[in-house]
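S.K.: predicted model and sequence below, questions to follow.
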Amino acid sequence: MRKNFESKSLLELYQYLHLPVDLLDVTEGFTIFNLKDVGFTLPYQSASYRPNFFSFLFVKEGSGKYTIDELTFEVKPHSVYFTNPSNYRTFSWTHIEDICLITFDEAFLKNYISKEIYDNFPFLLTETVKPQVVSDAFFQSVEGIYKQIQQEYLGKAEAKYPIIGHLLAILLYKIKEHIWQDYNPIYEGNRSSQIVISFKRLLEKHYRDLNNGNVEVVFKVQDYADAQHLHPNYLSNVIKSKTGKPIVTWIAEKTLVEAKTLLQRSTISIKEITYKLGFSETAHFSNFFKKHTGTSPVQYRKAHLL
């Protein structure tokens, strides 16, 4: 298996992981099924992958772990777990009794819910969050919705996906109200919030493009400002006031994540990584990396190369 697998869909991921795919229909960028029907051999540990889709796990009865970058979360009964297209992760299962998995891509959201999907559901851009254990009453309310979605998914209705889109929107609204009602810093209808949303979207996309080789130059603050037709100082002030972190910290943290990923999961030279991440000299990259990790890129690679 490749060490830095990029998964465009759940079908592609399951093929990569050598898991059964007969439950999957990804013609519209959407899937839903119960993990108990997959036939995992437990305990199960996945290889590392980076998805290009969103996912929700509704764990009625089961247990396992998800690891994203260096953060590991336990998945427990009556929990809801959300992830978006972002960094490399792995998952493991020790017990699967009743766990519903829903995946969808951005195109599905925009085709069947709203072209302004992030305006209505800004939590879709949330940074990595741990699974949320919810009340019995709330779990039962969302269970009724996702079971109806699954029924439509398995059906043959001509309007199958528009119906699923409407039901998914109801599910997203319930989750937003129950789990992310106080989501900060992005608030709907606020210009500054939209700037943050656009910045975070571009930041994620840009580093995915860098990793995929679609672009070769790392964006600076000026580039992110130009993308929104803003003065860089204004963009910096908005990001700092809304998120509590300077824009250069956002960029540095994302650069560090990509550096660790490339050192762990690729065989390209440190010199190549240096230029890929926008540093003019290997010494500059090494100093940056050591400042944030306490170790050199060479030492980190030796200790963590997968």
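M.R.: Right, received. Where do you want to start?
S.K.: C-alpha from now on. contacts and neighbour counts both.
M.R.: Noted.
S.K.: ranges for the strands of the stretch 1-150 of the chain?
M.R.: 5-7, 30-34, 44-45, 49-51, 54-68, 71-75, 79-83, 89-104, 132-133 (DSSP state E, counting those that start in this stretch).
S.K.: mind putting those in CSV, mean neighbour count included?
M.R.: Shown next, in CSV, are the strands of the stretch 1-150 of the chain (neighbours: other CA atoms under 10 Å):
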stretch, mean neighbour count
strand 5-7, 18
strand 30-34, 22
strand 44-45, 14
strand 49-51, 21
strand 54-68, 20
strand 71-75, 16
strand 79-83, 21
strand 89-104, 19
strand 132-133, 16
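S.K.: so which of those strands gets nearest residue 217?
M.R.: strand 5-7 (20.4 Å; CA to CA).
S.K.: tell me which other helices or strands that closest one touches.
M.R.: Judged by 3 or more CA pairs under 8 Å, 6 or more residues apart in numbering; DSSP states H and E, the packing partners of strand 5-7 are strand 49-51.
S.K.: distance from the chain centre to the strand it packs on, please.
M.R.: The chain centroid and the centroid of strand 49-51 are separated by 8 Å, computed with CA atoms, centre = their mean, to the nearest Å.
S.K.: who are the packing partners of that strand?
M.R.: In terms of contacts (3+ CA pairs under 8 Å, 6+ apart), strand 49-51 is packed against strand 5-7, strand 89-104.
S.K.: put this next to the first one:
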Amino acid sequence: MKEKIRRSVSDFNSELKLKGFNAFQIEEDGNATKIYSRKEFYKICLTTGKSKIHYADRTFEADGTILFFGNPHIPYSWETLSSTYVGYTCLFSEDFLDPHNRSESLQQSPLFKLSGTPILEIDTKQRDFLNQIFGKMIEEQQSDYQFKDDLIRNYINLILHESIKLRPSEKYNQDKNAASRLTSVFLELLERQFPIESPDRPLQMKSAKDYADYLAVHVNYLNRTIKEVTGKPTSIHISERIAGEAKAILQHSDWNISEVAFALGFEYPTYFNNFFKKHTGKTPTSFRL
């Protein structure tokens, strides 16, 4: 049975990656989430039930119908609290929604950016309207219509524009331990930078300042908070994770040392060699032997 579930999840992920889009109905058994590559896909959920959602450093408790917007670049988690949980979910890549890269980045949308409002409370009339839109997306993805991707994009944009017009929910609560929450957000964001799957897609966030800028906090505040909670500076966490990824790539790929260095954000192989030896006591070449 477990093997069948793994194949089902694998098939789901493969299909999603190929098409850049997938929509499905959440069944009444409370399984409100499916496994997918969070690194690459945005998520819109229309759900009815009781839940608690942690998004960056905020927490939202819902008991009714909500519309949730998940950004793959911002850590979030979802606790389903009621036995019955129904609704719809659609997952899509930024390339699918804007194949010609002509519009503003989704990450700057008030629905998806870190400081935005990713959760909206929905009344019965709005829910009925959105149910129809999600239903149409599911219907179209199963059709043979030549321009169905364009039609699905229109449905997604309709949801986005209707949502921006709605009044944002104000029921966010700062976590009681803000330092602990920021640390959790940083560590999950760090983990989401990996694995590095190709030398053509190198590591983008390499320094404490990169993470501070993304999380909209001052780098000194981030460093002070991370060290206070974990006992280690931000830079050490980043370096240790890069070193761990370097070992994994060296062991499980045939990339040459220059490719490994570039993939992990090093301008020159010598910089990577020095970094790797400092953290492991070996050169990359000797580690691979």
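M.R.: Ah, there it is. Not measured: the values here are computed from a predicted model.
S.K.: please name whichever of the strands of the stretch 1-150 of the first structure is nearest to residue 161 of the first structure.
M.R.: Per CA to CA, nearest to residue 161 of the first structure of those: strand 30-34, 8.8 Å.
S.K.: which part of the second structure matches the closest one?
M.R.: Counting by TM-score structural alignment, strand 30-34 of the first structure pairs with residues 21-25 of the second structure.
S.K.: sorry, back to before: possible to save the helices and strands packed on strand 49-51 of the first structure as JSON lines with distance to residue 192 of the first structure?
M.R.: Output for those, formatted as JSON lines (distance: least, CA to CA, whole Å):
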{"stretch": "strand 5-7", "distance to residue 192 of the first structure": "32"}
{"stretch": "strand 89-104", "distance to residue 192 of the first structure": "28"}
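S.K.: how about these, which one is nearest residue 256 of the first structure?
M.R.: Nearest to residue 256 of the first structure, of these and by CA to CA, is strand 89-104 at 15.9 Å.
S.K.: re the thing from before, how about the strands of the stretch 1-150 of the first structure in JSON lines, adding distance to residue 277 of the first structure?
M.R.: Shown next, in JSON lines, are those (distance: least, CA to CA, whole Å):
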{"stretch": "strand 5-7", "distance to residue 277 of the first structure": "19"}
{"stretch": "strand 30-34", "distance to residue 277 of the first structure": "33"}
{"stretch": "strand 44-45", "distance to residue 277 of the first structure": "31"}
{"stretch": "strand 49-51", "distance to residue 277 of the first structure": "18"}
{"stretch": "strand 54-68", "distance to residue 277 of the first structure": "21"}
{"stretch": "strand 71-75", "distance to residue 277 of the first structure": "23"}
{"stretch": "strand 79-83", "distance to residue 277 of the first structure": "25"}
{"stretch": "strand 89-104", "distance to residue 277 of the first structure": "21"}
{"stretch": "strand 132-133", "distance to residue 277 of the first structure": "34"}
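S.K.: geometric centre of the first structure: which residue is closest?
M.R.: residue 84 (2.5 Å; CA atoms, centre = their mean).
S.K.: so what corresponds to that residue in the second structure?
M.R.: Residue 84 of the first structure maps onto residue 71 in the second structure, by TM-score structural alignment.
S.K.: swap in residue 104 of the first structure?
M.R.: Per TM-score structural alignment, residue 104 of the first structure is aligned with residue 92.
S.K.: doesn't residue 39 make contact with its match?
M.R.: No - using CA atoms under 8 Å, residue 92 of the second structure is not in contact with residue 39, being 11.2 Å away.
S.K.: chain neighbours aside, what residue packs nearest to residue 174 of the first structure?
M.R.: Taking CA to CA, 6 or more residues apart in numbering, and ignoring the residues beside it in sequence, residue 174 of the first structure has residue 142 as its nearest neighbour in space, at 7.6 Å.
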